[in-house]
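Peer 1: Sequence first, then the predicted structure, then my questions.
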Amino acid sequence: MTNSFNDTILKAFRGEPTEHTPVWYMRQAGRSQPEYRKLKEKYGLFEITHQPELCAYVTRLPVENYGVDAAILYKDIMSPLPALGVDVEIRKGVGPVIHNPVRNRQDVENLGEIDPQSDVPYVLDTISLLTKEQLNVPLIGFSGAPFTLASYMIEGGPSKNYHKTKSLMYRDEETWFLLMDKLASMIITYVQAQVKAGARAIQIFDSWGGALHAADYRKFIKPVMDRIFRELRKEGVPLILFGVGAPHLLGDWDELPIDVLGLDWRTSITEAREMGIQKPLQGNLDPAVLLSEWDVIESRAKSILDEGLKYGPHIFNLGHGVTPEIKPETLRKLTELVHTYSKNN
């Protein structure tokens, strides 16, 4: 690390004042970057993540290209599942495909446990490489949350309605909670290993939790989320929770022992504060806005920054991930805007 370490985002995660609003982007590593697209012509996602030098390169690219205040590890929420015995393939144009989906209690009982050092050493080696030699900003590690991981494991892949997942949850509560406990143990162990390797913050993606009614979330998901975050608090790093389409769950998420609550574009910072949420907020520009003309992007970004400056603490991000169509120069220009506008206002 040749430059001085930029810890601005860690201060914001802790609710401390900062000279400017820090910024990073979900899925900033890869996606729209030409260097990444060239690599993808030769390697699949899992092939990249299994090569620490290559994975570290992809992870640090957006820091170098955009000037963001944090890196997020390049990998997929599916990465730890093979260790449990889940046969998962990342299929182009589809996403994760599970070839042995969970259907019953026996399938859940057959799931193994993760040993990060032997099962995902390449993940830990990538983190160590980045944090010891290559980054001058914090590295964010992450994991999927139990419901989101379970939805892929039960549906066999992406879903729009999660009918198979909900069906198992409703008709066999005992099996459901066994699955939640197994996934929680995996997540805790996996994240602890990421922190030990050098990750300075952790984001848990409860991406599809918004598909549940709030009462169902409280019964079937919230207890296991509470267990996960209580264990991870012992690691002493900021904990972020994020999901999409979940404004009805924000009150419940706020009650969890997390440090930062991520918003998608459906809920404004002002609305979240009016709900009584006082934790640092992360978000929440609609990624689709970045396909507009610059004057539209600038106006929308400034509006979010104004809310963040008024109702801080705030970390600027998108309301979901970078899409392949978004131009790298747009993200570079947006990062400069976030930094300069927030510093001068």
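Peer 2: Perfect, I can see it now. Residues are numbered from 1 along each chain as shown.

Peer 1: From now on I want contacts and neighbour counts done on CA atoms only, so please keep to that.
Peer 2: Noted.

Peer 1: got a list of what the residue nearest to Ile277 when sequence neighbours are not counted touches?
Peer 2: Leaving aside its chain neighbours, Ile277 sits nearest to Asp254 (6.4 Å; criterion: CA to CA, 6 or more residues apart in numbering). Asp254 makes contact with Leu261, Ile277, Lys279 under the criterion CA atoms under 8 Å, 6 or more residues apart in numbering.

Peer 1: repeat that for 10 Å
Peer 2: When contacts are counted by CA atoms under 10 Å, 6 or more residues apart in numbering, Asp254 touches Leu241, Val260, Leu261, Ala272, Met275, Gly276, Ile277, Gln278, Lys279.

Peer 1: give me the number of residues near the fourth one?
Peer 2: Put plainly, it is Ala272. Each residue near Ala272 was counted by other CA atoms under 10 Å, and the total is 20.

Peer 1: just to confirm, which helix or strand has it in it?
Peer 2: Assigned by DSSP states H and E, Ala272 belongs to helix 269-274.

Peer 1: Help me confirm that Asn317 is found in a helix?
Peer 2: No: the assignment for Asn317 (DSSP: H, G, I helix; E, B strand; the rest coil) gives strand, which keeps it out of a helix.

Peer 1: And here is the other one:
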Amino acid sequence: MLQNDLLLRVLDGEVTERPPVWMMRQAGRYLPEFRALRDKYDFFTRCQTPELAAEITVQPVDIVGVDAAILFSDILVVPQAMNIPFEMKKGVGPWLEKPVRTANDVAQVIVPNIEERLGYVMEAIKLTKEMLNNRVPLIGFAGSPWTILCYTVEGSGSRDYTTAKEFCFTQPELAHQLLQKITDTTILYLKEKVKAGVDAVQLFDSWGGVLSADDYRNFSWQYLNQIVEALAPLTRVIVFAKGCWFGLPEMAASKAAALGVDWTCAPEIARELTGHKKVLQGNFDPSRLLAPRAEIKKKVKEMITAFGKEHYIANLGHGILPNVPVENAIAFVEAVKSF
């Protein structure tokens, strides 16, 4: 029995005494304890070593006091399992030596055996659950098929993902083949995560906002919704699509338990676009955590008041920045708890 099930109750549609609070990328570089492990082990070693992943996952629960843990991993473990050998290059970030851009490249991409290729993630979930000892729920996650396609076709991060868009617009059949393979793999992967013990899952569509509304529906949402449809009978699904306010009405009609909102969409507009009937999550600007603590607390209260305390999860509008002082992250969490 969970000691703190606030997040799950909100995702189930209950009215709660206060909003739950957690932060995207909360297990990350702003924590000295995380940096100590980063200095000893490279990025994917940390992802692929269950003991390290579990330790990193639990850090923000112990240090910052969030209402949920999110498994330390990366969206790129999924393409890695699909024969797309991403590495994390110093000073560059995600790096793929040979991007996927031809029919032959797409043919080499597989829908893998999840246990064989990603079993280490399931072990990390089991270890994390032991370490959490029923204190808070554990969230699993995956990237949206579109976001993974972006990295896969570009070969690295990009400002506007024009190479990925060109691939989709000039070779749409190939793009849909690749998106479907990523979708099928992601469904299998998240189902295994649920079996291993996660209490909810979040889908990150980090780069959906580079698409027009029509292209978003065609190259992103239809695949995201396949994942939502497959997972919703098994667990609670949160969808976070950065820069995709235009998709909120359609997303609100889906079986997603909650929708994440970034800081460019005002709470009142997000409520209106979702028909005042969906659990919403967000949308504190991560840079606001660099402000004085009194200002953070004031802005948190304004945010919760604007969303309304019911059917709401307090979070950031994107991942926490590495230069945020730990005390400021704690101030954010405490401001929500004391609302």
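Peer 2: Cool, got the structure. Only a predicted model underlies this, so the values are computations on that prediction, with no experimental measurement involved.

Peer 1: quick one: TM-score?
Peer 2: Here the TM-score for the pair of chains, by TM-score structural alignment, normalised by the length of the second structure, is 0.96; 337 aligned residues with a CA RMSD of 1.4 Å.

Peer 1: Which one of the contacts of Asp254 of the first structure is nearest to Pro138 of the first structure?
Peer 2: Val260 (15.5 Å; CA to CA).

Peer 1: how about the closest one, what's its match in the second structure?
Peer 2: In the second structure, the residue matched to Val260 of the first structure (TM-score structural alignment) is Ala258.

Peer 1: who are the neighbours in contact with Ile187 of the first structure?
Peer 2: Pro80, Ile114, Phe142, Ser143, Gly144, Ala145, Pro146, Asp181, Ala193, Ile204, Ile228, Leu232 are the contacts of Ile187 of the first structure under CA under 10 Å, 6+ apart.

Peer 1: May I have the secondary structure class of it?
Peer 2: Ile187 of the first structure - assigned by three-state DSSP - is helix.

Peer 1: Likewise for Asn284 of the first structure?
Peer 2: strand.

Peer 1: Please name the residues that touch it.
Peer 2: Taking CA under 10 Å, 6+ apart, we find Asn284 of the first structure in contact with 25, 262-269, 301, 304-305, 315-320.

Peer 1: Once you drop chain neighbours, what's closest to Val210 of the second structure?
Peer 2: Using CA to CA, 6+ apart and skipping the chain neighbours, the partner closest in space to Val210 of the second structure is Asp160 (6.3 Å).

Peer 1: Secondary structure element for Glu123 of the second structure, which one?
Peer 2: Glu123 of the second structure belongs to helix 114-132, assigned by DSSP H and E.

Peer 1: again with Met180 of the first structure
Peer 2: Per DSSP H and E: helix 173-197 holds Met180 of the first structure.

Peer 1: What range does that helix cover in the second structure?
Peer 2: Residue span in the second structure matched to helix 173-197 of the first structure, by TM-score structural alignment: 172-196.

Peer 1: What residues sit buried inside that stretch?
Peer 2: Judged by neighbour count using 16 or more other CA atoms under 10 Å, the buried positions of stretch 172-196 of the second structure are 174-176, 178-194, 196.

Peer 1: now do stretch 56-69 of the first structure
Peer 2: Ala56, Tyr57, Val58, Thr59, Arg60, Leu61, Pro62, Val63, Tyr66, Gly67, Val68, Asp69.

Peer 1: ditto for stretch 197-217 of the first structure
Peer 2: 197-212, 214, 217.

Peer 1: Start and end of that stretch, how far apart?
Peer 2: 32 Å (CA to CA, to the nearest Å).

Peer 1: Likewise for stretch 319-327 of the first structure?
Peer 2: 17 Å.

Peer 1: what's that stretch aligned against in the second structure?
Peer 2: Against the second structure, stretch 319-327 of the first structure falls on residues 317-325 (TM-score structural alignment).

Peer 1: can you tell me how far Leu149 of the second structure sits from Cys47 of the second structure?
Peer 2: From Leu149 of the second structure to Cys47 of the second structure the distance is 21 Å (CA to CA).

Peer 1: Please say which of the two ends up with more neighbours.
Peer 2: More crowded of Leu149 of the second structure and Cys47, by other CA under 10 Å: Leu149, with 27 against 22.

Peer 1: For the more buried one, what is the corresponding residue in the first structure?
Peer 2: When the first structure is aligned by TM-score structural alignment, Leu149 of the second structure is paired with Ala150.

Peer 1: And for its match, nearest residue in space, chain neighbours not counted?
Peer 2: Nearest to Ala150 of the first structure is Thr165, by CA to CA, 6+ apart, at 7.2 Å.

Peer 1: Was I right to think that neighbour contacts Thr175?
Peer 2: No: counting by CA atoms under 10 Å, Thr175 is not a contact partner of Thr165 of the first structure; they are 11.7 Å apart.

Peer 1: Overlap in contacts, those two.
Peer 2: Joint contacts of Thr165 of the first structure and Thr175 (CA under 10 Å, 6+ apart) are Arg103.

Peer 1: ok, back up a step: which element is the residue nearest to Ala150 of the first structure on?
Peer 2: Secondary structure (DSSP H and E) places Thr165 of the first structure in helix 163-171.

Peer 1: And that helix, what's buried?
Peer 2: Using 16+ other CA under 10 Å as the test for burial, helix 163-171 of the first structure gives Lys164, Thr165, Lys166, Leu168, Met169.

Peer 1: returning to what we had before: compute the distance from the centre of the helix holding Met180 of the first structure to the centre of its chain.
Peer 2: Its chain's C-alpha centre and that of helix 173-197 of the first structure lie 16 Å apart, by CA atoms, centre = their mean, to the nearest Å.

Peer 1: Next, the angle from the helix or strand just after that helix to helix 173-197.
Peer 2: For helix 173-197 of the first structure, the following helix or strand on the C-terminal side (DSSP H and E) is strand 201-205. Relative orientation of strand 201-205 of the first structure versus helix 173-197 (axes from the mean of the first three to the mean of the last three CA atoms, to 10 degrees): 160 degrees.
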